[in-house]
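1. Here is a sequence together with a model predicted from it:
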Amino acid sequence: MTADVSVQLTYTVTLREISDGLKLQMRHSPAGRWAFRVLWGVGIFLGLVIAINVAVKGTDSPALGVLQLMVTVVVIAIVCRWLMALGLLGYARHLGEHRVTVDPSGISTVSARHTNHTGWEFYGRWAEGRRVFVLLTPDVWGAGVLMLPKRGLSSPQDAERVRELLAARLIDQRSVRAARNNAGNQPEEGPNDAEVVRDA
């Protein structure tokens, strides 16, 4: 008789957990990381240009208009993320309380209005935040995302069991990043190297 290695979570999703999950999705999808770096690079460059312009021409510099535009774009991006989180919250609340089982066969979700079972092969990687575990599909955007709030676990030991189940079946993004940082001048990873890192 095999031991039961399944873990149960029971929760109603909160806005903070959805917001944390979206941040993790952005940080741990290749396209999200690329977009984040490009935005930071452009922002730093424009910031330097504006600072130099203002230092040379004073407060009458037209660069102040560009600064106002940059601030507006940042505010719009933050508002868009919160609107997306609110939309997902409305959907999750419509489903009601979630009862999720994570086991060797995959993830089963039962709510008042929906029942679903997803096999591990649907997801490609996972990440962990302070409040949630996030599972992402293997596409460059990590478009398919599942958030598992730690609040839904019944004990700290269950969190460790979830980590073990995820690490045994999906790529842990922290391990991949640590291995890349430690590799230094070693050859780049081949297509299967990330799987080896995951099991390390």
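-> Structure received.
2. From now on I want contacts and neighbour counts done on CA atoms only, so please keep to that.
-> Noted.
3. buried sites along stretch 116-132?
-> By neighbour count on 16 or more other C-alpha atoms under 10 Å, the buried set for stretch 116-132 is W120, Y123, G124, R125, W126, A127, E128, R131, V132.
4. Now find how far off-centre it is within its chain.
-> 10 Å (C-alpha atoms, centre = their mean, to the nearest Å).
5. Tell me the span between the first and last residue of that stretch.
-> The first residue of stretch 116-132 is 20 Å away from its last residue (C-alpha to C-alpha, to the nearest Å).
6. going on from the lengthiest helix in the chain, what's the next piece of helix or strand?
-> When the chain is parsed with DSSP state H, its longest helix is helix 63-95. Downstream of helix 63-95, the next assigned helix or strand under DSSP states H and E is strand 98-103.
7. also this one, for the comparison:
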Amino acid sequence: MGEGVELVYSAEFAEVKEAVRVRLRATVWWRLLRWAAWGAGALAFAAAGLVLFLPGDPEPAVAAEMIVLGLVAACAAELVPWATAYSLFRMIGSQGEARAVVDEEGGRWTTRDTDTVIRWAMLPRYVETSRMFVLLTARQSGTGFAYLPKRGLADPADADRLRALLDRSIVRA
């Protein structure tokens, strides 16, 4: 790999969670799954209301089951990003400090136990947030990503260099 922009950082849970959310928002399946979970929750709440308020004998036990199912569906939709981020954070965080070098060919991440090179063909898109650059796979149904926290840059001006390098090499999602 040629000369590029270097980042040195340790994993922070908030950044991993943000990167996971960016990745999920960029996928079609996640938006569909989330809407389906919220829709199922709304249907369960509506069913509970019907059981309680339609003429006839109300069935509080059935209504309570519907409410619990609705809460489970809604909570599951919101907990998946957190649980995914937590799992990744434990794995990434156990490696200690990471060093990333990004150049015209791709990125190289080095930690205590790993040395990984990823070419731009694997991560051809990126999203910039206020705290990081999230590199994404080409397929919107894919799950691959890498993140580069801006706090890992030696100089704040390096964010502009990194952004320019990314703009030359891959596309902004």
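-> Perfect, thanks for sending it. Computed from a predicted structure; not experimentally measured.
8. The buried residues of stretch 116-132 of structure 1: which two are farthest apart?
-> W120 and R131 (21.7 Å; C-alpha to C-alpha).
9. Which strand or helix spans D20 of structure 1?
-> Here D20 of structure 1, judged by DSSP H and E, is contained in helix 15-28.
10. Could you tell me where that helix falls in structure 2?
-> On the basis of TM-score structural alignment, helix 15-28 of structure 1 is assigned to residues 13-26 in structure 2.
11. in the matching stretch, what's buried?
-> Going by neighbour count (16+ other C-alpha under 10 Å), the buried part of stretch 13-26 of structure 2 is F13, E15, V16, K17, E18, A19, V20, R21, V22, R23, L24, A26.
12. So what touches that stretch?
-> 30-31, 81-82, 84-86, 88-89, 127, 131-132, 134, 136, 140, 143-147, 149 (C-alpha atoms under 8 Å, 6 or more residues apart in numbering).
13. any idea how far the nearest residue to G106 of structure 1 once chain neighbours are set aside lies from D199 of structure 1?
-> Among residues not flanking G106 of structure 1 along the chain, G119 sits closest, at 4.3 Å (C-alpha to C-alpha, 6 or more residues apart in numbering). Per C-alpha to C-alpha, G119 of structure 1 is found 19 Å from D199 of structure 1.
14. again with P30 of structure 1
-> 21 Å.
15. more neighbours, these two?
-> Set P30 of structure 1 next to D199 and count neighbours by other C-alpha atoms under 10 Å: P30 wins out with 16 against 13.
16. Mind telling me what element the aligned partner of A36 of structure 2 in structure 1 is part of?
-> Matched by TM-score structural alignment, A36 of structure 2 corresponds to V38 in structure 1. Counting by DSSP H and E, the element that carries V38 of structure 1 is helix 30-57.
17. hang on, isn't V176 of structure 1 packed against V196?
-> No. If you go by C-alpha atoms under 8 Å, V176 of structure 1 and V196 don't touch, sitting 9.5 Å apart.
18. which one of the two has more residues nearby?
-> Neighbour count, other C-alpha under 10 Å: between V176 of structure 1 and V196, V176 has more, with 18 against 10.
19. The closest residue to A146 of structure 2 other than its chain neighbours: what's it in contact with?
-> In space, and not counting its chain neighbours, A146 of structure 2 is closest to L135: 5.1 Å by C-alpha to C-alpha, 6+ apart. Counting by C-alpha under 8 Å, 6+ apart, L135 of structure 2 touches L123, P124, R125, Y126, V127, F145, A146, Y147, L148.
20. so how far is I170 of structure 2 from L135 of structure 2?
-> L135 of structure 2 sits 9 Å away from I170 of structure 2, going by C-alpha to C-alpha.
21. hey, what's in contact with both of the two?
-> With C-alpha under 8 Å, 6+ apart, L135 of structure 2 and I170 have common neighbours L123, P124, R125, Y126.
22. Return the closest of the residues you listed with respect to V68 of structure 2.
-> Y126 (38.6 Å).
23. Count the neighbours of V62 of structure 2 for me.
-> For V62 of structure 2, the neighbour count with other C-alpha under 10 Å is 14.
24. Trace it over to structure 1, please.
-> Aligned partner of V62 of structure 2 by TM-score structural alignment: P62.
25. Look up how far L123 of structure 2 lies from the residue positioned nearest the centre of structure 2.
-> By C-alpha atoms, centre = their mean, the mean C-alpha position of structure 2 lies nearest to V20, the distance being 1.2 Å. According to C-alpha to C-alpha, V20 of structure 2 and L123 of structure 2 sit 15 Å apart.
26. now do Y9 of structure 2
-> In terms of C-alpha to C-alpha, Y9 of structure 2 sits 20 Å off from L123 of structure 2.
27. Repeat that for W29 of structure 2.
-> From W29 of structure 2 across to L123 of structure 2, the span is 19 Å (C-alpha to C-alpha).
28. A73 of structure 2 now?
-> The gap separating A73 of structure 2 from L123 of structure 2 is 32 Å, by C-alpha to C-alpha.
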